[in-house]
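> the sequence and its predicted three-dimensional model are supplied below.
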Amino acid sequence: MTISSNQLKTEIFYPDSDGKPMAESDPARDYLIYAVEALDIYFQARSDIYVSGNLYIYYKQGIPSAVIAPDVFVVFGVEKKKRSSYKVWQEGGKAPNFVLEITSASTQENDEEDKPQKYAFLGVQEYFQYDPTGDYLKPQLKGSRLVQGKYQSLTPNFLPDGVLSIHSEVLGLDLRLINGELRFFDPQTGQKLLSHKETEQARQQAEQARYDAIPKLLDLGLNVEQIASALNLPIDEVTRLMS
């Protein structure tokens, strides 16, 4: 019996996971979530930028074993949508432009030897590594850029306060170590990128600060209408908080 090429294609299975529970240390999980959320929020207005992490990337059609799963990655020029896995041939041949691996004892060798070779083969422009505990990488944060098919280390900058900072040309952002913690910064504004949780915390703090300012403004002689205008609050909200 002759088997058509279409039948062969339908029989190829690309798993969305290896079927095993994802086991991550607290630091690895926390920074993975922070990086994906912070970058997703930063690029939220761009419909042609896809941010994800810990997702299978299949890079050879018909060969399910040709797969890699970066901790954090960003792809430019593809649709922003939910995916169960990322198949390069279905995305116009576009591989990630930026990859970040959260290094640990179990991943160090793979992150420093096997994965860079695969990322170079795929044409990943920038490859960063971060070690939350500082036990496996010296320094804790490393970055490299693909030049003629090989990764060349990016020289870190040290800010006046001693903070290590590496600029990502691909993202247009700085990756910095703040007391050993990885954070993304917008070099144009100097603002730190926040996760969803951090964004909500900042909103609550700003709201509380406005409420705390009401008694001080009353002491300065401002009336309810003036306080509401100064704090951008409804008059009835100011009145309620004063009662």
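Structure's in. What do you need? Worth saying up front: this structure is predicted, and the values here are computed from it rather than measured.
> going by C-alpha atoms from here, please, whenever you check contacts or count neighbours.
Will do.
> residues making contact with the helix or strand that contains Ala202?
Assigned by DSSP states H and E, Ala202 belongs to helix 196-219. The contact list for helix 196-219 (C-alpha atoms under 8 Å, 6 or more residues apart in numbering) reads 37-38, 41, 227, 231, 238, 241-242.
> the structure to be compared is supplied as follows:
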Amino acid sequence: MIQTIPTLYPESDGQPMADNTQQFQWIARLKGGFEFVTAHDPLAFVAGDLLWYPVQGQPQTRLAPDVLVVFGRPKGHRGSYKQWEEDNIAPQVVVEILSPGNTVIEMSRKQGFYERYGVDEYYLYDPTLNEAEGWLREAGGLRRIESMDGWTSPRLGVRFAFVEGSFTVFGPDGRAFEDYETILAARNSAEARATAEHERAERLAAKLRELGIEPE
């Protein structure tokens, strides 16, 4: 009896997640921001550097977008995104962050892949040149967005803009995406201010009691 050898779908392509710290910082910022804006939706899956296999039986047909978003699929951990196991739903939004090692041929191949396999929104940002591009699916293909400055993602509701020359992504609530250390620093600062205000109030109350006045 001839045994069928199962098709293997590796969970790693042997490539690093990022080529430098700036690229990694943007990947982490966008993945975290997208997870935050879709937190209310149990059927919104967000991942970074996850291999996407769009066709069963073709493990060589794959890409690992820097960030991907899939609406219609539950949150949770995955070793890779096998589309046929996910109700055949392709990622609707993908983002690539350029590094100096990326070539024009490589990026052209990626865009062709995303166009062929059903991505609705494709965004590309080059942090070295501070340039952003985007493509939106229209009439069966990806069409270039005229300007990313002020563009709002139809799927995510996030807005891309250049603020004082810096590329910035805003959530639907109007707040800019920030790195965890920035958020943590702001929280610590707010807690320090609250503590200082409480201590000041306690000192004032103590002085009033010394004068025979009971503070309210």
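Noted; the coordinates are in hand. Source: prediction; values computed, not measured.
> would you pull the TM-score for this pair?
Scored by TM-score structural alignment, normalised by the length of structure 2, the superposition of the two chains gives a TM-score of 0.84; 206 aligned residues with a C-alpha RMSD of 2.4 Å.
> on that earlier part again, pull the distance from the helix holding Ala202 of structure 1 to the chain's centre.
27 Å (C-alpha atoms, centre = their mean, to the nearest Å).
> just stretch 154-172 of structure 2 next, same as before
So, by C-alpha atoms, centre = their mean, the centroid of stretch 154-172 of structure 2 is 12 Å from its chain's centroid.
> equivalent analysis for stretch 59-68 of structure 1, please.
24 Å.
> residues in contact with Gly172 of structure 1?
186-187.
> aligned to it, what sits in structure 2?
When structure 2 is aligned by TM-score structural alignment, the residue opposite Gly172 of structure 1 is Gly157.
> after the helix holding Ala202 of structure 1, which helix or strand is next?
Next along from helix 196-219 of structure 1, by DSSP H and E: helix 224-231.
> helices or strands next to that following helix in the packing?
Using 3 or more C-alpha pairs under 8 Å, 6 or more residues apart in numbering; DSSP states H and E, the elements in contact with helix 224-231 of structure 1 are helix 196-219, helix 235-242.
> structure 2: matching residues for stretch 50-58 of structure 1?
Using TM-score structural alignment, stretch 50-58 of structure 1 lines up with residues 45-53 of structure 2.
> before we move on, back to that, same list, the contacts of helix 196-219 of structure 1, but as CSV with neighbour count and distance to Arg183 of structure 1 please.
Shown next, in CSV, are those (neighbours: other C-alpha atoms under 10 Å; distance: C-alpha to C-alpha, whole Å):
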residue, neighbour count, distance to Arg183 of structure 1
Glu37, 20, 12
Ala38, 24, 9
Ile41, 17, 14
Ile227, 23, 36
Leu231, 16, 30
Val238, 18, 36
Leu241, 12, 36
Met242, 12, 39
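> pull the residues that contact stretch 152-171 of structure 1.
97-98, 125-126, 142-146, 173-179.
> return the residue of structure 1 aligned against Phe34 of structure 2.
Per TM-score structural alignment, the equivalent position to Phe34 of structure 2 in structure 1 is Leu39.
> its match reaches Val51, doesn't it?
Yes: if you go by C-alpha atoms under 8 Å, Leu39 of structure 1 and Val51 touch, sitting 6.9 Å apart.
> quick revisit: need the helices and strands packed on helix 224-231 of structure 1 in JSON lines (columns: distance to Asp30 of structure 1).
Listed next are these as JSON lines, based on distance: least, C-alpha to C-alpha, whole Å:
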{"stretch": "helix 196-219", "distance to Asp30 of structure 1": "11"}
{"stretch": "helix 235-242", "distance to Asp30 of structure 1": "37"}
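> residues touching the aligned partner of Ala105 of structure 1 in structure 2, list them.
Using TM-score structural alignment as the criterion, Ala105 of structure 1 maps onto Pro100 of structure 2. Residues counted as contacts of Pro100 of structure 2 (C-alpha under 8 Å, 6+ apart) are Thr128.
> buried sites along stretch 124-144 of structure 2?
124-127, 132, 134-137, 141-144 (16 or more other C-alpha atoms under 10 Å).
> farthest-apart pair in the residues you listed, please.
Pro127 and Gly141 (26.3 Å; C-alpha to C-alpha).
> Pro172 of structure 2 versus the match of Gly172 of structure 1, what's the distance?
6 Å (C-alpha to C-alpha, to the nearest Å).
> hmm, Gln92 of structure 2 is touching Gly72, no?
No: Gln92 of structure 2 lies out of contact with Gly72 (C-alpha under 8 Å); the separation is 9.8 Å.
> which residues does stretch 59-78 of structure 2 contact?
With C-alpha under 8 Å, 6+ apart as the criterion, stretch 59-78 of structure 2 contacts 7-10, 17, 27, 30-31, 34, 42-55, 86, 89-97, 110.
> end to end on that stretch, go ahead and measure it.
Its start and end residues considered, stretch 59-78 of structure 2 measures 16 Å (C-alpha to C-alpha).
> now it: how far from the chain's centre is it?
Stretch 59-78 of structure 2 has its C-alpha centroid displaced from the chain centroid by 12 Å (C-alpha atoms, centre = their mean).
> show me which positions of it end up buried.
62-73, 75.
> could you do stretch 92-99 of structure 1 as well?
94-99.
> just stretch 180-196 of structure 1 next, same as before
Applying 16+ other C-alpha under 10 Å to stretch 180-196 of structure 1 flags 180, 182-186, 192-195 as buried.
> including secondary structure and distance to Ile3 of structure 1, could those go into CSV?
Formatted as CSV, the buried residues of stretch 180-196 of structure 1 follow (DSSP: H, G, I helix; E, B strand; the rest coil; distance: C-alpha to C-alpha, whole Å):
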residue, secondary structure, distance to Ile3 of structure 1
Gly180, coil, 57
Leu182, strand, 52
Arg183, strand, 53
Phe184, strand, 52
Phe185, strand, 55
Asp186, coil, 55
Lys192, strand, 56
Leu193, coil, 53
Leu194, coil, 53
Ser195, coil, 50
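> want to try TSV for the residues you listed, with distance to Met1 of structure 1 as columns?
Shown next, in TSV, are the buried residues of stretch 180-196 of structure 1 (distance: C-alpha to C-alpha, whole Å):
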residue	distance to Met1 of structure 1
Gly180	63
Leu182	58
Arg183	59
Phe184	58
Phe185	61
Asp186	61
Lys192	62
Leu193	59
Leu194	59
Ser195	56
